[in-house]
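In: build me a model:
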Amino acid sequence: MNDDLHLREIPVSRAEVLRGSFLHVVRDTVRLPSGKETTREFVLHPGAVMVIALLDDGRVVLERQYRHPMQAVITEFPAGKLDAGEGSLACAQRELREETGYSAREWAYAGQLAPTIAYSDERIGIWFARGLTLGERRLDEGEFLDVFTASPNDVAAWCRDGTIMDGKSLVGALWLQNVLNGQWTLEWSVIPDSSAAGLP
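Out: Sure, this is the predicted structure:
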């Protein structure tokens, strides 16, 4: 918006700080609205998805996974990062199938969230899935997680008591609550599972 010009920072230059197997950290020099220059360090991220998968009986699909930075097992909605050149829906289909074994007949895009705006450009697409069919999981090498189901009431209670502390899953719980009570609507589409191509 034009009326935000007094807030905007203008990029001047970029230096690479770290390029690991997952993290890519850069340091940008920017010109502030005052005309002075300063630096901003942040993580470049390819983007990710989160899937709120609804079973016919009203329960949702969740995961428990050890997260090393937190030194704890965390309860989350299924999620994962985009592969190079991969679209958001294709990623959602792939991650749901690989991590949980479920494929879905219908999909609805809810929106996106930016979980760490102060130090990363990551955006997470929020997808709802229904018409689930359970198949075989295909976890990545070195990936270990438990899949289970729970009621929306359980999810809400776990957000309240801290069992669910993952930021994207807290946002997912908000979306779930508002969709189920009719305050927020979704546009559902029957979409073939592209991640199932070539699988037996």
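
In: for the rest of this, base every contact and every neighbour count on C-alpha atoms.
Out: OK.

In: did I read that right, residue 171 in a helix?
Out: Yes. The assignment for residue 171 is a helix, going by DSSP: H, G, I helix; E, B strand; the rest coil.

In: so how many other residues sit close to it?
Out: 16 (other CA atoms under 10 Å).

In: what is the host helix or strand of residue 93 packed up against?
Out: Using DSSP states H and E, residue 93 maps to helix 88-100. Using 3 or more CA pairs under 8 Å, 6 or more residues apart in numbering; DSSP states H and E, the elements in contact with helix 88-100 are strand 48-53, strand 79-81, strand 102-113, strand 124-134, strand 145-150.

In: most packed of those strands?
Out: strand 48-53 (a mean of 26; mean count of other CA atoms under 10 Å).

In: one more, please, to line up against the first structure:
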Amino acid sequence: MDHLWEKTLSSQEIFKGKIIEVRVEEVELPNGQKSNREIVKHPGAVAIITLTSENKLLLVRQYRKPLDRVIYEIPAGKLEPGENPLDCAKRELEEETGCTSASLIHIQSFYTSPGFADEIIHIYYADQLVKQANGPGLDQDEFLDLVEVTLEEAHQLIKEQKIYDAKTVFAVQYLQLKKYGEL
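Out: So this is what the prediction gives:
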């Protein structure tokens, strides 16, 4: 066993909601001491780096209550129980942008905040977009604007802190590396 391992002594559910579960776990530390860990359980998510035929990045502009502000993000959504990430990416792409793509390529998966949450996000890339006649199919509680930006405009949105989340900053950096042939 790894010398950094923390042994779980007990686990208590504090909250179970529609999206997350919060647990407090008592652990034994590597030095034998005890401590508590507050853990957010999350089903995982997908996000799609989506380029139009004009080489513009599709972003959604939406209000985020935890931040109490509007930000720009790449299209994304939560995995349903047992859902395959690729299937979720196809669904979210169509729901949020009104587009489908003949090709969705998995780029990277990463944990968003491993210090307190187990949320993993799977990033896909799509550039062969086909607009659907019916347009976006947003959920009843989902309100957003679809925006197309150049890579330079995306960099400016980062500077202005209008792009302010890790998955979208990752997407912009990915496109920057792709543009200069470093991928």
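
In: need the TM-score between these chains.
Out: For these two chains in superposition, a TM-score of 0.94 is obtained (TM-score structural alignment, normalised by the length of the second structure); 181 aligned residues with a CA RMSD of 1.2 Å.

In: re earlier: mind putting the helices and strands packed on helix 88-100 of the first structure in a markdown table, distance to residue 171 of the first structure included?
Out: Putting those into a markdown table (distance: least, CA to CA, whole Å) gives the following:
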| stretch | distance to residue 171 of the first structure |
| --- | --- |
| strand 48-53 | 10 |
| strand 79-81 | 13 |
| strand 102-113 | 8 |
| strand 124-134 | 9 |
| strand 145-150 | 17 |
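
In: between the ones you listed, which one is closest to residue 32 of the first structure.
Out: strand 102-113 (25.7 Å; CA to CA).

In: residues in the second structure aligned with the closest one?
Out: Using TM-score structural alignment, strand 102-113 of the first structure lines up with residues 99-110 of the second structure.

In: then stretch 58-77 of the first structure?
Out: Using TM-score structural alignment, stretch 58-77 of the first structure pairs with 55-74 in the second structure.

In: so how far is the match of strand 102-113 of the first structure from its chain's centroid?
Out: 13 Å (CA atoms, centre = their mean, to the nearest Å).

In: surely residue 22 of the second structure meets residue 41?
Out: Yes. Counting by CA atoms under 8 Å, residue 22 of the second structure does reach residue 41; the two are 6.2 Å apart.

In: and the contacts of stretch 24-40 of the first structure?
Out: Stretch 24-40 of the first structure is contacted by residues 5-19, 41-45 when judged by CA atoms under 8 Å, 6 or more residues apart in numbering.

In: try it again with 7 Å
Out: Applying CA atoms under 7 Å, 6 or more residues apart in numbering, the external contacts of stretch 24-40 of the first structure come out as 6-19, 41-44.

In: what does stretch 143-157 of the second structure give?
Out: Under CA under 7 Å, 6+ apart, the answer for stretch 143-157 of the second structure is 56, 57, 58, 59, 60, 61, 62, 97, 163, 172.

In: can you check stretch 57-68 of the second structure too?
Out: Applying CA under 7 Å, 6+ apart, the set of residues contacting stretch 57-68 of the second structure is 50-51, 69-75, 143-150.

In: distance check, residue 63 of the second structure against residue 26 of the second structure.
Out: When distance is defined by CA to CA, to the nearest Å, residue 63 of the second structure is 36 Å away from residue 26 of the second structure.

In: again with residue 102 of the second structure
Out: Distance, residue 102 of the second structure to residue 26 of the second structure, by CA to CA: 47 Å.

In: repeat for residue 60 of the second structure
Out: 40 Å.

In: sweet, I'm off.
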